[in-house]
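Q: I'd like to go over a predicted model; first the sequence, then the structure.
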Amino acid sequence: MIDIRFLAIDEGRQQLSLVSTRDSVFHWSLDLADFPLARDMQRLDEERVLVGYDHGFFELEWRTGRILANCDRWNEVTAVTRREDGSTLVTGLDLDAQGGVTVLTLDAEEKLAGTARREGDYVRLMRVTPQGTYLLCTNDHIKETDENLVELRRFSAPGFEHAWKAERREDGSTWVSAGYGAFIAVFDAHGQLERRFGAVGQVPPGVAPFFYATYSFQADGTLLVANWQGHGADNGAKGAQLLQFGASGELLATWSAPERISSLQGILPV
């Protein structure tokens, strides 16, 4: 059994909820009509979470669902990252009206402090590595770049389609959720594909892997993965929504709330 409390973005019904899986309790739900295409979430401290959406980002009191602040300036924002110095990285497409993939740096007062741009027409969640480089999910491959978005290397695997999230681990490995490929790929410290797991044929048919979106590493070494099932409000019964994998890639448990969630896309344990 998966036993966690987490923030859940239901893309199909455009809702953000605080959920406890033990009894499938929804502590609160927030209508995202005013915050379209929310995709990214980051824990800021014991009380606050940063949520990125199409027009910008907002700060949320996660225990209550109360919105504390909102920055609404753009279109096609896909990822946000708050840095330790209080600055915020805002990633998306054409954010400065110059085209391409853009990463804006806002200072602690949310004033524009820097712009980086490169050619491209697709980007999803961006993550900063421990080395200070950026991992950009650009559809069928991952670009690792410097802060000026100059490509340093790339990661690709057969089946990547709308790859969603890449993250660098302490051992130097890079983990990627494959989007419509519906598997997790692990690259070694040299950038070579080491293994993939969670795909059709590697899990029971009832899981129905469709689109692996956000994932989260847990303190016990397991991995939680959101198995998104499509746009719209009636996808809840199509497959297992939240998957838990062991460190070796074995499926340990699943959880779903088909009456409350249509398409689970974003997850953040709190």
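A: Cool, got the structure. All of these numbers come straight from a predicted model, not from anything done at the bench.
Q: going forward, measure contacts between C-alpha atoms and count neighbours the same way
A: Fine.
Q: mind listing the strands for the stretch 101-250 of the chain?
A: Ranges of strands within the stretch 101-250 of the chain are 101-106, 112-118, 126-128, 134-137, 142-145, 151-155, 165-168, 174-177, 184-187, 193-197, 211-217, 223-228, 242-245, based on DSSP state E, counting those that start in this stretch.
Q: Run the angle between the second one and strand 151-155 for me.
A: Read it as strand 112-118. For strand 112-118 against strand 151-155, the angle by axes from the mean of the first three to the mean of the last three CA atoms, to 10 degrees is 60 degrees.
Q: what's the most buried one of the strands of the stretch 101-250 of the chain?
A: strand 134-137 (a mean of 28; mean count of other CA atoms under 10 Å).
Q: one step back: can you say which of the strands of the stretch 101-250 of the chain is nearest to residue 69?
A: Taking CA to CA, strand 101-106 is the member of the strands of the stretch 101-250 of the chain nearest to residue 69, at 15.1 Å.
Q: Leaving out chain neighbours, which residue sits closest to residue 53?
A: residue 38 (3.8 Å; CA to CA, 6 or more residues apart in numbering).
Q: sec struct for that neighbour, please.
A: Put simply, residue 38 is coil when judged by DSSP: H, G, I helix; E, B strand; the rest coil.
Q: how about it, what does it touch?
A: 9, 11, 32, 51-54 (CA atoms under 8 Å, 6 or more residues apart in numbering).
Q: structure B:
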Amino acid sequence: MKKLLTCLIGIIACSSVLAQKYSGNRKFLLRDEGLSQVSFVNLDDSTANWFIKVPAGRDLQLVGNRTVLVSTGTGYQELDVRSGRMLKEVSDYAGSVMARRLKNGNTLLVGLNWEGKKGVVLLEVDADGTNRKVLNFPEHNYVRLVRETAKGTFLITANTMVFESDRDGKVIWKANLTGPKKINSWQALRLRRNKTVVSSGYAVNFQILDKNGAVSKTFTGPKEVNPHFFAGFQVLKNGNYLVTNWQGHGPDFGHSGSQLLEFTPQGKLVWSWKQDPAKFSSLQGVIALDGLNPEYLYIEGKDGKLKKQKTAKKSK
């Protein structure tokens, strides 16, 4: 009997971790790849929620003036954070994989075998759509998300690896991920002490890389959350990692897995969210709005956390 009680207590303790609710108001912008949808979700006030259909794409970002930038396959859209209403659409870049607003106010668009070039292409354009700079990496045949680092370089995920380029297109660092042959690394962020954290896609984990590119740590979630594909993530104010646990292409994955997972930097799962299958299918991107002000553009800082930019530098 004592052994049975111990087992039951263990099960209850595990369940309480997976169902943990934070005190206070948790709000998210979510990108649902399965439904081609962006939504605003307030866990304490569902009357404020909204759900908007968008073209297929890979990323989302707060860019100021209460606006979220949503990448599409032809450029990007800008939506009002309060309502989801579309404020602007740029559709001149067919074949783009993602778009990202830079610290200088320009927009970085990314594509593969694109804009007349082979391999990975990074195209920087100003507010008028004038091409400012093109970086090309013809040796790479895959690309997902790109992040501007605090020092102005670019971290680029390319299937089984991640590499870093300076503003002139010189590769200054690279690392191979560990895991199965099909990895599909999704997003990389630079942390302090030259560490890099990567969501590894089909390897279904976070991988922490040291300054030499060696994998120093990996961690994933328990089977209860059905780890399937670690996609877009955010380093929260407390240093934890909030990641989307994508479940599959198409509209019928809302019942599968818990699709928001929060880990400590040590790899402990401290919170998860089970989506409503009537409203979601397969999450691929997230912005936790707690403590953020949508009036500002946000770029990751030296510790990987989102840092507001008081004023965007004007392009020369």
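A: Cool, the structure landed. The structure presented is a predicted model; accordingly, all values stated were derived computationally and were not measured.
Q: What does the superposition give as a TM-score?
A: Here the TM-score for the pair of chains, by TM-score structural alignment, normalised by the length of structure 1, is 0.91; 263 aligned residues with a CA RMSD of 1.7 Å.
Q: Could you dump the strands of the stretch 101-250 of structure 1 into JSON lines with distance to residue 76 of structure 1 added?
A: Converted to JSON lines, the strands of the stretch 101-250 of structure 1 look like this (distance: least, CA to CA, whole Å):
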{"stretch": "strand 101-106", "distance to residue 76 of structure 1": "10"}
{"stretch": "strand 112-118", "distance to residue 76 of structure 1": "14"}
{"stretch": "strand 126-128", "distance to residue 76 of structure 1": "14"}
{"stretch": "strand 134-137", "distance to residue 76 of structure 1": "15"}
{"stretch": "strand 142-145", "distance to residue 76 of structure 1": "19"}
{"stretch": "strand 151-155", "distance to residue 76 of structure 1": "22"}
{"stretch": "strand 165-168", "distance to residue 76 of structure 1": "17"}
{"stretch": "strand 174-177", "distance to residue 76 of structure 1": "21"}
{"stretch": "strand 184-187", "distance to residue 76 of structure 1": "25"}
{"stretch": "strand 193-197", "distance to residue 76 of structure 1": "30"}
{"stretch": "strand 211-217", "distance to residue 76 of structure 1": "18"}
{"stretch": "strand 223-228", "distance to residue 76 of structure 1": "20"}
{"stretch": "strand 242-245", "distance to residue 76 of structure 1": "26"}
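Q: ok so, going back, what does the residue nearest to residue 53 of structure 1 align to in structure 2?
A: Here residue 38 of structure 1 is matched to residue 57 in structure 2, going by TM-score structural alignment.
Q: Check residue 103 of structure 1 too.
A: Using TM-score structural alignment, residue 103 of structure 1 pairs with residue 122 in structure 2.
Q: and the gap between that match and residue 193 of structure 2?
A: 27 Å (CA to CA, to the nearest Å).
Q: Could you pull up the residues touching the residue most central in space within structure 1?
A: Centroid-nearest residue in structure 1, with CA atoms, centre = their mean: residue 214, separated by 3.7 Å. Neighbouring residues of residue 214 of structure 1 by CA under 8 Å, 6+ apart: 164-165, 177, 225-226, 265-267.
Q: Helices of structure 2, start to end?
A: 2-18 (DSSP state H).
Q: Give the aligned equivalent of residue 18 of structure 1 in structure 2.
A: Checking TM-score structural alignment: residue 18 of structure 1 goes with residue 40.
Q: roughly how far apart are the nearest residue to that match once chain neighbours are set aside and residue 176 of structure 2?
A: Computed as CA to CA, 6+ apart, the closest residue to residue 40 of structure 2 that is not its neighbour in sequence is residue 29, at 4.7 Å. Noted for residue 29 of structure 2: a distance of 31 Å to residue 176 of structure 2, by CA to CA.
Q: doesn't residue 181 make contact with residue 159 of structure 1?
A: Yes: using CA atoms under 8 Å, residue 159 of structure 1 makes contact with residue 181 at a distance of 4.7 Å.
Q: Of those two, which one has the most company?
A: residue 181 (22 against 15; other CA atoms under 10 Å).
Q: What sits closest to whatever residue of structure 2 lines up with that one if chain neighbours are left out?
A: Under the alignment (TM-score structural alignment), residue 181 of structure 1 pairs with residue 203 in structure 2. Nearest residue to residue 203 of structure 2, sequence neighbours excluded (CA to CA, 6+ apart): residue 183, at 5.0 Å.
Q: So what's the residue count around that neighbour?
A: Using other CA under 10 Å, residue 183 of structure 2 has 21 other residues around it.
Q: Equivalent analysis for residue 221 of structure 1, please.
A: 11.
Q: I'd like to know how far it sits from residue 239 of structure 1.
A: Here the criterion is CA to CA. By it, residue 221 of structure 1 lies 24 Å from residue 239 of structure 1.
Q: just residue 2 of structure 1 next, same as before
A: Note on residue 2 of structure 1: its distance to residue 239 of structure 1, by CA to CA, is 16 Å.
Q: picking up where we left off before, which of residue 29 and residue 176 of structure 2 has more neighbours?
A: Ranked by neighbour count (other CA under 10 Å), residue 29 of structure 2 and residue 176 place residue 29 first, with 23 against 16.
Q: what does the more buried one align to in structure 1?
A: That one, residue 29 of structure 2, aligns with residue 7 by TM-score structural alignment.
Q: And for residue 187 of structure 2?
A: In structure 1, residue 187 of structure 2 lands on residue 165 (TM-score structural alignment).
Q: what does residue 104 of structure 2 give?
A: Following TM-score structural alignment, the counterpart assigned to residue 104 of structure 2 within structure 1 is residue 85.
Q: what do you get for residue 85 of structure 2?
A: Aligned by TM-score structural alignment, residue 85 of structure 2 pairs with residue 66 of structure 1.
Q: for residue 283 of structure 2, same thing?
A: Applying TM-score structural alignment, one finds that residue 283 of structure 2 aligns to residue 264 in structure 1.
Q: Report the contact partners of its match.
A: 8-12, 226-229, 241-242.
Q: ok, of those residues, which one's closest to residue 130 of structure 1?
A: Nearest to residue 130 of structure 1 among the contacts of residue 264 of structure 1 is residue 226, at 24.2 Å by CA to CA.
Q: From residue 40 of structure 1, how far out is that closest one?
A: 13 Å.
Q: can you pull the contacts of residue 144 of structure 2?
A: So residue 144 of structure 2 contacts 58, 97-98, 156-159, 185-187 (CA under 8 Å, 6+ apart).
Q: Apply 7 Å and report the result again.
A: If you count contacts by CA atoms under 7 Å, 6 or more residues apart in numbering, residue 144 of structure 2 has them with 97, 157-158, 186.
Q: which among those residues gets closest to residue 6 of structure 2?
A: For the contacts of residue 144 of structure 2, the nearest to residue 6 of structure 2 is residue 186 (39.9 Å; CA to CA).
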